[in-house]
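J.: quick one: sequence plus predicted model below, questions after.
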Amino acid sequence: MNIETPPFYNEVHELALSLVNSQDQTKSYWRLYEKLRVVCENHAGSKSDHPFQWETLADFTLDDVAALEIYAKALEIAEILGLEQYSASIQLAMAERYLQLGKPDYALKFANLANETAKGTKDFDLRKEISEFLLEICETFNKAQLTNCRCA
């Protein structure tokens, strides 16, 4: 396996699929979430620590503020490892969470960071998703509501 795919990918992927298939706020969901959190903690700070695990955990964290803290951890690891695709994906997820929290300036900031980071990747689907998010946020909020708007 290369650095972009963690050795525990299958375990995290299976937990993520199970979480998707369970219903939010059920005992089953929280049991699976806890298993995923334990996987993350077990690899934290080790040579196998990877942004994939943390991004996945944040994706399934229902509290936006708590999710942002986990995404920040994932982003730090992605940047240390030089994994631009992970960095861009995480920055976009952070932008989406900030928008959910009613903080469009932060959402725009992270979307622009994601856009710049994604330019260094060959992931055209991710680049398209980021561009669509930028268009959406700029159409939703006028320039007077956004500082540093580069949407025009």
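T.: That came in fine, so what should we check first? These numbers were taken from a predicted model, which means no experiment stands behind them.
J.: when you work out contacts or count neighbours from here on, use the C-alpha atoms and nothing else.
T.: Noted.
J.: and for residue 49, nearest residue in space, chain neighbours not counted?
T.: Leaving aside its sequence neighbours, residue 49 sits nearest to residue 43 (Cα to Cα, 6 or more residues apart in numbering; 4.9 Å).
J.: gap between that neighbour and residue 89?
T.: Note on residue 43: its distance to residue 89, by Cα to Cα, to the nearest Å, is 21 Å.
J.: and the comparison structure, right after this:
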Amino acid sequence: MNTKIYKQVHSLASQLLEAAQKEDEQCFEQRYLELTALCENNAGVERKDHPVQWETLADFTDDTESALALYRKALALAHDISSEDFIASINYSMALLLQQNKRLDEALACALLSKAATELIVDNELKREAFKLVKSLQAATKS
């Protein structure tokens, strides 16, 4: 991934978190628009269009359907570059969002994909969290 873009995304994510914690809506909106512009400017550009930017944008998107669309875009890019780390992370984020919205069958499907991808990565924390989420969702869908 392009280091400059990664640093921009990381910086904007940090600023978005800080603005959210301070409940500074104006700053949040400005940074969100900057991140959106970064994603759109890099869309389709080789070596610049990367799942991390789209996943980050989805993480800060309030509307469920819009966030899911962004996660799907990130997931497609993650598959394009065969990044199991991003595939696991994005599916996990989608599963959590779907769970929050009581879409448990869809959440379970994403959680299972995340869990499967974690078997190919070294992130033990994500492995544990994906496993716990699958168990929780399996129990919830059986009731």
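T.: Here it is on my side, so go on. Not measured: the values here are computed from a predicted model.
J.: hmm, back to that, and residue 43 and residue 89 of structure 1? Which one has more around it.
T.: A count of neighbours by other Cα atoms under 10 Å puts residue 89 above the other of residue 43 of structure 1 and residue 89, at 23 against 14.
J.: ok now do that one, which residues does it touch?
T.: With contacts defined as Cα atoms under 8 Å, 6 or more residues apart in numbering, residue 89 of structure 1 is in contact with 114, 126.
J.: okay, and the residue nearest the centre of structure 2 sits in which element?
T.: For structure 2, the residue nearest the mean C-alpha position is residue 55 (3.6 Å; Cα atoms, centre = their mean). Residue 55 of structure 2 is part of helix 51-59, with elements assigned from DSSP states H and E.
J.: again with residue 30 of structure 2
T.: Residue 30 of structure 2 belongs to helix 25-42 when elements are defined using DSSP H and E.
J.: which stretches of structure 1 form helices?
T.: For structure 1, the helices defined by DSSP state H occupy 9-21, 27-43, 51-59, 64-81, 84-100, 104-118, 124-140.
J.: would you turn those into JSON lines with distance to residue 3 of structure 1?
T.: Shown next, in JSON lines, are the helices of structure 1 (distance: least, Cα to Cα, whole Å):
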{"stretch": "helix 9-21", "distance to residue 3 of structure 1": "11"}
{"stretch": "helix 27-43", "distance to residue 3 of structure 1": "14"}
{"stretch": "helix 51-59", "distance to residue 3 of structure 1": "10"}
{"stretch": "helix 64-81", "distance to residue 3 of structure 1": "8"}
{"stretch": "helix 84-100", "distance to residue 3 of structure 1": "11"}
{"stretch": "helix 104-118", "distance to residue 3 of structure 1": "18"}
{"stretch": "helix 124-140", "distance to residue 3 of structure 1": "19"}
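J.: roughly how far does the residue nearest to the centre of structure 2 sit from residue 140 of structure 2?
T.: Relative to residue 140 of structure 2, residue 55 of structure 2 is positioned 26 Å away (Cα to Cα).
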